[in-house]
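*Asks:* have a look at this fold, sequence not included:
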């Protein structure tokens, strides 16, 4: 049984995952942005900071994956 608490997925874990298994390396930011939307009655401008954090996480994750491919 998998823990419901969000955590960081490492690049090593991501690369070794089985095909078809979904892993979100930015799950913490994703859940925070969804929780913000829920609390604020889906008024997106009130959650901009959370969306920005999610976008930044995704950018960093993609940069890390690209760098790992060229090592």
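*Replies:* The structure has been received and is ready for your questions. Model, not experiment: these values are computed from the prediction.

*Asks:* switch to C-alpha atoms for all contacts and neighbour counts from now on
*Replies:* Noted.

*Asks:* what's around residue 54, how many residues?
*Replies:* When neighbours are counted by other CA atoms under 10 Å, residue 54 registers 20.

*Asks:* is it true that it touches residue 25?
*Replies:* No - taking contacts as CA atoms under 8 Å, residue 54 lies outside contact range of residue 25: 10.2 Å.

*Asks:* hang on, isn't residue 61 packed against residue 25?
*Replies:* Yes - counting by CA under 8 Å, residue 61 touches residue 25, with 7.3 Å between them.

*Asks:* ok, and here's another one to check against it:
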């Protein structure tokens, strides 16, 4: 008994899928918050690792991640609060 599939086309497609995933570059589809993460790292580098100087960047990344996660789960986005009074 062999653990290989009986149909050779299935074996080729399985190998192709693995190879495709391996060669695929990381993109926005995997982490749309990559820009916010990069800004956080740059801030840390500029400030010698002082996290207290980069709080706004960290919060922007957390907000982006939370919004992305909610979108993936199908949670409706929160309506923007109106600041004008009638």
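*Replies:* Perfect, I can see it now. None of these values were measured; they are calculated from a predicted model.

*Asks:* mind checking the TM-score on these two?
*Replies:* The TM-score (TM-score structural alignment, normalised by the length of structure 1) is 0.64; 50 aligned residues with a CA RMSD of 2.0 Å.

*Asks:* quick check: the spatially most central residue of structure 2 vs residue 57 of structure 2, distance?
*Replies:* Nearest to the geometric centre of structure 2 sits residue 31, at 1.7 Å (CA atoms, centre = their mean). From residue 31 of structure 2 over to residue 57 of structure 2 the distance is 16 Å, taken as CA to CA, to the nearest Å.

*Asks:* and residue 30 of structure 2, how many neighbours?
*Replies:* Using other CA under 10 Å, residue 30 of structure 2 has 9 other residues around it.

*Asks:* same question for residue 51 of structure 1.
*Replies:* 19.

*Asks:* name all residues that make contact with the residue mapped onto it from structure 2.
*Replies:* Alignment note: residue 51 of structure 1 maps to residue 58 in structure 2; criterion TM-score structural alignment. The contact partners of residue 58 of structure 2, by CA atoms under 8 Å, 6 or more residues apart in numbering, come to 36, 37, 40.
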